[in-house]
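>>> build me a model:
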Amino acid sequence: MSNASVLIIGSSRGIGAGLVREFLSRGWQVHATVRDKDSPGDLEDVADRVTLHQLDVRDVSRVNELAKELADADLNVIIHNAGIYRGHPEAELIEVNSVAPIRTVQALLDSGAVAADGVVALMTSQLGARRGREGTEGGYGGSKARLNDSFRERADSWGSAGAKAVVIHPGWVRTDMGGATAPVSVEESAAGIYDLLTNLTPDQHGRFWTWDGREHPW
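I've put the predicted structure just below:
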């Protein structure tokens, strides 16, 4: 799909970097955000094939600038993957994991950056589910629960704007965050998410999905 384009927000390592590689392997034009363009982390070896954008999702001014820069990009898919885990104050967890994804996607939709019938995906976690959850994860799970709640409030308006929008649990993945004993590889998760998003149907809009295509309870 050489004419298709994707924006992956939060892509310097882990699942974000895996998604960049997956979409590149399928022939997509890839836009990817990193906090420092001079230090793109795990994207170093593919940086010349990707359009890199500097972005710290906490910086509202920069979010709005990026939305304007991409106003004519006609993005077919947007994936908001940026997030933080343990070891951060509660307020920062909420700002990065709960508030920033909604704010960033809204800015991109408002600027016209998303193609007609485009797809928007926010990376959440099963730890943010209010039922069907395996254990608890303190502030992190709470921040993802807030994200899910905010997404459900926005889903109808985003759908009216032409987007098919979902939240995704990427699995327990072998990353710095997930640890070496996690059962799902980055490659498996990225491939599953690719298949889900590129085959998304209108009736799947507004719902909570897992990386392997199963619907997850809220």
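>>> could you use CA atoms for every contact and neighbour count after this?
Will do.
>>> which residues of the chain fall in helices?
Residue ranges of the helices in the chain, as given by DSSP state H, are 14-25, 60-69, 90-93, 100-111, 138-160, 186-198.
>>> ranking the ones you listed by burial, who's on top?
Comparing those on average neighbours per residue, with mean count of other Cα atoms under 10 Å, the densest one is helix 14-25 at a mean of 22.
>>> distance of the nearest residue to residue 187 once chain neighbours are set aside from residue 103?
Of all residues beyond its chain neighbours, the one nearest residue 187 is residue 18 (6.1 Å), with distances taken as Cα to Cα, 6 or more residues apart in numbering. Between residue 18 and residue 103 the distance, using Cα to Cα, to the nearest Å, works out to 24 Å.
>>> for residue 61, same thing?
Computed as Cα to Cα, the residue 61 to residue 103 distance reads 11 Å.
>>> again, but for residue 196
24 Å.
>>> ok, residue 7 to residue 109 distance?
Taking Cα to Cα as the measure, residue 7 and residue 109 are separated by 13 Å.
>>> packing partners for the longest strand along the chain?
In the chain, assigned by DSSP state E, the strand with the most residues is strand 114-123. Contact here means 3 or more Cα pairs under 8 Å, 6 or more residues apart in numbering; DSSP states H and E; on that basis strand 114-123 packs against strand 75-80, helix 100-111, strand 164-169.
>>> and for comparison, fold this next one:
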Amino acid sequence: MNTRNIAIGSVVAAVALLGATFVVTQLGPTSDDQFAQCRASAVSGGASAIGGPFELVRDDGVTVTDVDVFTKPTLLYFGYTFCPDVCPLDNMRNADALRLLDERGYDAQAAFISIDPERDTVEVVSEFSDLFHENMIGLTGSMEQVKAASKAYKTYFKKQDGDPEYYLVDHSTFAYLVFPEIGFVEFFKREDEADEMADRVACFIDAWDK
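Below you'll find the predicted structure:
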């Protein structure tokens, strides 16, 4: 991996629950939820409490909206390329889940939104996303655009004080499953493994196609 993606320092990014601003509970099936059999948890306030419109710059330099990004079931992750270990590991797991889905004939993709647009230019996020999977979209933008997307998905990030070049960013680490037109349907925690993610995503796609 390019050295720009390896942080100098020993502090790792914050774990998901540190920055999470929504409450999750164990979910029981409900008769009016087409995805009930696929869900492992629920969001306080319902799935509609997560997600919303955003405008960012894609890794090909084109300004896009959420509608342009979520053209198929998408595993969405907020992170940054200079992250020393958490982001590479999480994005590799997401990519592994995509490969398993590919093998099973499911059409899905991943998207990576940088929370460090100061360093993560279009070229940097393009290089980063290409390392993991050909169907991973890299996204960046102005700090205002990134904050708006982060707020919509109830994520947390905070730049640490320190070296102006080699600073770290604390951030939440959920991966989100987002569908075209429907929006957010599920989230995955750090401890969820690729095969488990692939199974659950496949369940959602099967329920969506019915």
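>>> quick one: TM-score?
Overall, the chain-to-chain superposition scores 0.33 on the TM-score scale (TM-score structural alignment, normalised by the length of structure 2); 103 aligned residues with a Cα RMSD of 5.0 Å.
>>> coming back round to it: so which bits of the longest strand of structure 1 are buried?
Residues of strand 114-123 of structure 1 classed as buried: 114-115, 118-123 (neighbour count, 16 or more other Cα atoms under 10 Å).
>>> closest to residue 80 of structure 1 out of the helices of structure 1?
Go through the helices of structure 1 one by one with Cα to Cα and the one that ends up closest to residue 80 of structure 1 is helix 100-111, at 6.1 Å.
>>> who does the closest one touch, helix- and strand-wise?
helix 60-69, strand 114-123, helix 138-160.
>>> kindly reformat the ones you listed as JSON lines containing distance to residue 92 of structure 1.
Listed next are these as JSON lines, based on distance: least, Cα to Cα, whole Å:
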{"stretch": "helix 60-69", "distance to residue 92 of structure 1": "14"}
{"stretch": "strand 114-123", "distance to residue 92 of structure 1": "17"}
{"stretch": "helix 138-160", "distance to residue 92 of structure 1": "10"}
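>>> out of the ones you listed, which comes closest to residue 188 of structure 1?
Between residue 188 of structure 1 and these, the shortest separation by Cα to Cα is 15.6 Å, and it involves strand 114-123.
>>> the strands in structure 2, which residues?
Shown for structure 2, the strands assigned by DSSP E span residues 24-25, 42-43, 55-58, 63-65, 74-79, 109-114, 136-140, 157-159, 169-171, 175-179, 183-188.
>>> export the ones you listed to JSON lines and tack on distance to residue 125 of structure 2?
Supplementary listing: the strands of structure 2 in JSON lines, determined by distance: least, Cα to Cα, whole Å:
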{"stretch": "strand 24-25", "distance to residue 125 of structure 2": "30"}
{"stretch": "strand 42-43", "distance to residue 125 of structure 2": "30"}
{"stretch": "strand 55-58", "distance to residue 125 of structure 2": "9"}
{"stretch": "strand 63-65", "distance to residue 125 of structure 2": "14"}
{"stretch": "strand 74-79", "distance to residue 125 of structure 2": "10"}
{"stretch": "strand 109-114", "distance to residue 125 of structure 2": "7"}
{"stretch": "strand 136-140", "distance to residue 125 of structure 2": "5"}
{"stretch": "strand 157-159", "distance to residue 125 of structure 2": "18"}
{"stretch": "strand 169-171", "distance to residue 125 of structure 2": "16"}
{"stretch": "strand 175-179", "distance to residue 125 of structure 2": "17"}
{"stretch": "strand 183-188", "distance to residue 125 of structure 2": "22"}
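>>> okay, those strands in JSON lines with distance to residue 96 of structure 2 and mean neighbour count next?
As requested, the strands of structure 2 are arranged in JSON lines below (distance: least, Cα to Cα, whole Å; neighbours: other Cα atoms under 10 Å):
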{"stretch": "strand 24-25", "distance to residue 96 of structure 2": "25", "mean neighbour count": "12"}
{"stretch": "strand 42-43", "distance to residue 96 of structure 2": "25", "mean neighbour count": "18"}
{"stretch": "strand 55-58", "distance to residue 96 of structure 2": "22", "mean neighbour count": "22"}
{"stretch": "strand 63-65", "distance to residue 96 of structure 2": "26", "mean neighbour count": "14"}
{"stretch": "strand 74-79", "distance to residue 96 of structure 2": "11", "mean neighbour count": "26"}
{"stretch": "strand 109-114", "distance to residue 96 of structure 2": "11", "mean neighbour count": "26"}
{"stretch": "strand 136-140", "distance to residue 96 of structure 2": "11", "mean neighbour count": "27"}
{"stretch": "strand 157-159", "distance to residue 96 of structure 2": "25", "mean neighbour count": "16"}
{"stretch": "strand 169-171", "distance to residue 96 of structure 2": "22", "mean neighbour count": "23"}
{"stretch": "strand 175-179", "distance to residue 96 of structure 2": "13", "mean neighbour count": "23"}
{"stretch": "strand 183-188", "distance to residue 96 of structure 2": "14", "mean neighbour count": "22"}
